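A.B. asks: With the sequence up front, the predicted model follows.
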Amino acid sequence: MPKTIKKIGVLTSGGDSPGMNAAIRSVVRTCAYHQVECVGIYRGYQGLIEGEFQPMNARSVKDIINKGGTILKSARSKDFMTPEGRKRAFDNLVAQNIDALVTIGGDGTFTGAIVFNQEYDFPVMGIPGTIDNDIFGTTHTLGFDTALNTVVDAIDKIRDTASSHNRLFFIEVMGRDVGHIALNTGIAGGAEEILIPEEDLGLDRLVESLNKSRKSGKSSSIVIVAEGDKIGKNIFQLKDYVDENMEGYDVRVSVLGHMQRGGSPSCFDRVLASRMGVKAVESLLEGKTNYMVGLLNSVMELTPLEKAIKGKSKINLELLRVSDIMST
């Protein structure tokens, strides 16, 4: 028989993403609804080790659903990677009478939760919070939709300048291992070319594609580049190559960087976070552990944490085809 859950801790870890606050709010209020105590843990696993705990109730999370970032702060913890650090974390949880943990973050966060569960048989539940959308077991991670809207808004503004000056812009977006942000925003922003880690376009084909666009009457172009794209060493090398192999373009680079992580979460991310928080808490109360909550076919489902981090989120092949057609 699973032990009765009377108090749940919640933390955010790794890179922040829009929707984390909405998820914290959902966890806290779901606990209140079920008359379970909730404790906020500041600075992720590092705060867990250092005992940075704060009791939370339904009023503790008012007016945060619309805010980006995370009120619980976030940090990467080298100490938690050691057995000694995890022992201190466990002792602190026991001292606070905390029975289960909700962790909000990405694959590093979930890896830590898996190890902790294996060592101490401590109930854990994961909520995927990362703008890259690179977690298996959910069609959308928290922050992905908001990041898309942020990037599209930036592309629209850059296109104004590109069109006014007949410029070619390389715009780098986040996506170290997957190209979800680049592919979706490239289509939505009307990009002439999209470079992602999953598809090796090649430098020669890139120049060929840009020349084709210019011959079709386009006087300016936008190329969206995922940071993990393998064509060149970096986006500036791409610029130099095009400068050397194409005439008539004034080539510029814009790296959007961490602005993609910030900002007020979209309606979609607020609703998603609210659903995920409810599912996470109620799953723990049902005796489930070592799972991640995710959105699959519009339904909240559970995926084993290990499968979530070892599985590979796949690029939508239909979107690749749509991109090819739209860039004609």
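C.D. replies: Now that the structure is in, tell me what you want to look at. Numbers count the residues shown, from 1 in each chain.
A.B. asks: Only C-alpha atoms from now on, for both contacts and neighbour counts.
C.D. replies: Fine.
A.B. asks: Can you tell me the centre-most residue of the chain?
C.D. replies: Central residue check for the chain by C-alpha atoms, centre = their mean: the C-alpha nearest the mean position is that of T130, 1.6 Å away.
A.B. asks: hang on, that residue packs against G108?
C.D. replies: No: contact criterion C-alpha atoms under 8 Å: T130 and G108 do not qualify, at 10.8 Å.
A.B. asks: which ones are touching K7?
C.D. replies: 36-39, 97-100 (C-alpha atoms under 8 Å, 6 or more residues apart in numbering).
A.B. asks: again with S266
C.D. replies: Remark: with contacts taken as C-alpha under 8 Å, 6+ apart, S266 is in contact with 145-146.
A.B. asks: Could you measure from it over to G257?
C.D. replies: In this view, S266 and G257 are 19 Å apart by C-alpha to C-alpha, to the nearest Å.
A.B. asks: again with L272
C.D. replies: Remark: distance between L272 and G257 (C-alpha to C-alpha) = 24 Å.
A.B. asks: hang on, the earlier thing: dump the contacts of K7 into JSON lines; add distance to V293, secondary structure and neighbour count as well.
C.D. replies: Supplementary listing: those in JSON lines, determined by distance: C-alpha to C-alpha, whole Å; DSSP: H, G, I helix; E, B strand; the rest coil; neighbours: other C-alpha atoms under 10 Å:
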{"residue": "V36", "distance to V293": "20", "secondary structure": "coil", "neighbour count": "17"}
{"residue": "E37", "distance to V293": "21", "secondary structure": "strand", "neighbour count": "21"}
{"residue": "C38", "distance to V293": "19", "secondary structure": "strand", "neighbour count": "25"}
{"residue": "V39", "distance to V293": "20", "secondary structure": "strand", "neighbour count": "21"}
{"residue": "N97", "distance to V293": "24", "secondary structure": "coil", "neighbour count": "13"}
{"residue": "I98", "distance to V293": "21", "secondary structure": "coil", "neighbour count": "19"}
{"residue": "D99", "distance to V293": "19", "secondary structure": "coil", "neighbour count": "19"}
{"residue": "A100", "distance to V293": "15", "secondary structure": "strand", "neighbour count": "24"}
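A.B. asks: Farthest-apart pair in the residues you listed, please.
C.D. replies: With distances taken as C-alpha to C-alpha, the most widely separated pair in the contacts of K7 is V36 and N97, at 12.1 Å.
A.B. asks: Presented hereafter is structure B, for comparison with structure A:
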Amino acid sequence: MKIKKVAVLTSGGDSPGMNAGLRAVVRACAYHNLKCVGVFRGFEGLIEGDFKDLDARSVKNIINRGGTFLKSARSKGFFTKEGRQQAFNNLKKFEVDALVVIGGDGTFAGASVFNKEHDFPIVGLPGTIDNDINGTDYTIGYDTALNTVVEAIDKIRDTANSHNRLFLVEVMGRNAGDIALNAGIGAGAEEILIPEENLGKDRLLESLKRSKKSGKTSSIVVVAEGDQIGKNIFELAKYIEENLKEYEVRVTVLGHIQRGGAPSCFDRVLASRLGVGAIDALLRGERDVMIGIVHNKVTSVPFDEAIQGENELDTELIRVADITSV
């Protein structure tokens, strides 16, 4: 089937660089003389028929903006066969031949089910700050989130040094430790707690004791939100205070600040490359695939492979973190 019209949407959590990806998809369509429509509010908008025609000028001045101008939403309706049928009906009603989705593993899982049910061409771009998608070295928004975290920790360290305090800083990432590990190294953290490496409470206490003996008057511990040492970061802080009386512990949860802000140059370029790659893949006849980047080369990976597991954490980085935190 010859593709003449492409729809594009963003789904799940927003991430910096999604707008750059949308811009690239729309302009790649214009370059290849394809029509393009934007779908507002993700799969929910697909079910409700919330479509808008887009051209090259529709996406001007958005490459530098965080979030997504098409909005995003969780869609309970898309979990049902009836909802997916309504989405398919709307795509046919608007004469759409293929769909580009930008989001994370939940987005790809929904797109894969939809493709299997309706044999409809879908290509995905990995848009999530967590960097937890298999088959791509980087996801859109990850680099920006890293820079946001490092900048925040740099500011927190000023206060930690002024008051001889121990700060526990919780960062996003779900069950992946990429943000915590890389930001922790970049910000010079004394300890980094990640789900992939169960440090344990006793080893953490010993490490903090060594830091104190070595002459450190303040410490930063970066904690991935999925780390399992304590029930939550506040319980961990209480445990440290009870066992290390010399430490005055403070907790900072960075939360959704990590998702916002203008995307970094890296994320803008990455999203642009993947957006163009998505239209290239559709024109080659590919479907049910994610467009990723491996060793700086744009590639395509089946949705099933992309969502089956997470990228392996770089063990060299764990060693670097251990050595540089002495």
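C.D. replies: Structure's in. What do you need? Please read all numbers here as calculations on a predicted model, not as lab measurements.
A.B. asks: The residue nearest to the centre of structure 1 pairs with which position in structure 2?
C.D. replies: T130 of structure 1 maps onto T128 in structure 2 when the alignment is built from TM-score structural alignment.
A.B. asks: May I ask you to confirm that its match is in contact with G141?
C.D. replies: Yes: checked against C-alpha under 8 Å, the pair T128 of structure 2 and G141 is within contact range at 5.8 Å.
A.B. asks: Identify the contacts common to those two.
C.D. replies: Between them, T128 of structure 2 and G141 have S15 as joint contacts when contacts are counted by C-alpha under 8 Å, 6+ apart.
A.B. asks: what sits against R74 of structure 2?
C.D. replies: Applying C-alpha under 8 Å, 6+ apart, one finds that R74 of structure 2 lies in contact with 11-12, 42-44.
A.B. asks: try 10 Å
C.D. replies: By C-alpha atoms under 10 Å, 6 or more residues apart in numbering, the contact set of R74 of structure 2 is 11-13, 41-44, 106-107.
A.B. asks: Secondary structure element for the equivalent of A278 of structure 2 over in structure 1, which one?
C.D. replies: Per TM-score structural alignment, the equivalent position to A278 of structure 2 in structure 1 is A280. The secondary structure element spanning A280 of structure 1 is helix 267-285 (assigned by DSSP states H and E).
A.B. asks: Quick one: average offset of that helix versus structure 2, please.
C.D. replies: Mean deviation of helix 267-285 of structure 1 relative to structure 2 after superposition (mean C-alpha distance after the TM-score superposition for structure 1): 0.4 Å.
A.B. asks: A helix includes R250 of structure 2, no?
C.D. replies: No: in this structure, R250 of structure 2 is strand, not part of a helix, as judged by DSSP: H, G, I helix; E, B strand; the rest coil.
A.B. asks: what's the spacing between the aligned partner of it in structure 1 and G68 of structure 1?
C.D. replies: Mapped onto structure 1 by TM-score structural alignment, R250 of structure 2 lines up with R252. Here R252 of structure 1 is placed at a distance of 30 Å from G68 of structure 1 (C-alpha to C-alpha).
A.B. asks: Show me which of these two is the more surrounded one.
C.D. replies: Each of R252 of structure 1 and G68 had its neighbours counted (other C-alpha atoms under 10 Å), and the higher figure belongs to G68 (22 against 16).
A.B. asks: residues in contact with the more buried one?
C.D. replies: G68 of structure 1 makes contacts with 16-22, 143, 146, 261-266, as judged by C-alpha under 10 Å, 6+ apart.
A.B. asks: Just these: which are in helices?
C.D. replies: 20-22, 146 (DSSP state H).
A.B. asks: I104 of structure 1: which of those residues is nearest?
C.D. replies: For I104 of structure 1, the nearest member of those is M20. The distance, counting by C-alpha to C-alpha, is 7.2 Å.
A.B. asks: Quick check: the closest one touching G106?
C.D. replies: No: with the criterion set as C-alpha atoms under 10 Å, M20 of structure 1 and G106 do not qualify as a contacting pair; they are 11.5 Å apart.
A.B. asks: So between those two, which is more surrounded?
C.D. replies: For M20 of structure 1 and G106, the more surrounded residue by other C-alpha under 10 Å is M20, and the numbers stand at 34 against 28.
A.B. asks: Find the nearest non-adjacent residue to that one, please.
C.D. replies: Here the nearest residue to M20 of structure 1 in space, its sequence neighbours aside, is T70; by C-alpha to C-alpha, 6 or more residues apart in numbering that works out to 5.7 Å.
A.B. asks: how close does that neighbour get to F80 of structure 1?
C.D. replies: Applying C-alpha to C-alpha to T70 of structure 1 and F80 of structure 1 gives a distance of 20 Å.
A.B. asks: can you give me the helices for the stretch 51-200 of structure 1?
C.D. replies: Assigned by DSSP state H, counting those that start in this stretch, the helices in the stretch 51-200 of structure 1 fall at 83-95, 107-120, 144-165, 180-188.
A.B. asks: average distance between the longest one and structure 2?
C.D. replies: Put plainly, it is helix 144-165 of structure 1. On the superposed models, the aligned residues of structure 2 are on average 0.2 Å from helix 144-165 of structure 1, with distances taken as mean C-alpha distance after the TM-score superposition for structure 1.
A.B. asks: Find me the equivalent region of that helix in structure 2.
C.D. replies: Under the criterion TM-score structural alignment, helix 144-165 of structure 1 matches residues 142-163.
A.B. asks: ok, now stretch 4-12 of structure 1?
C.D. replies: Using TM-score structural alignment, stretch 4-12 of structure 1 pairs with 2-10 in structure 2.
A.B. asks: Any buried residues in that stretch, and which?
C.D. replies: Judged by neighbour count (16 or more other C-alpha atoms under 10 Å), stretch 2-10 of structure 2 contains these buried residues: 4-10.
A.B. asks: which of these lies closest to V222 of structure 2?
C.D. replies: Each of the buried residues of stretch 2-10 of structure 2 was checked against V222 of structure 2 using C-alpha to C-alpha; the closest is T10, at 30.0 Å.
A.B. asks: Fine by me, we can end here.
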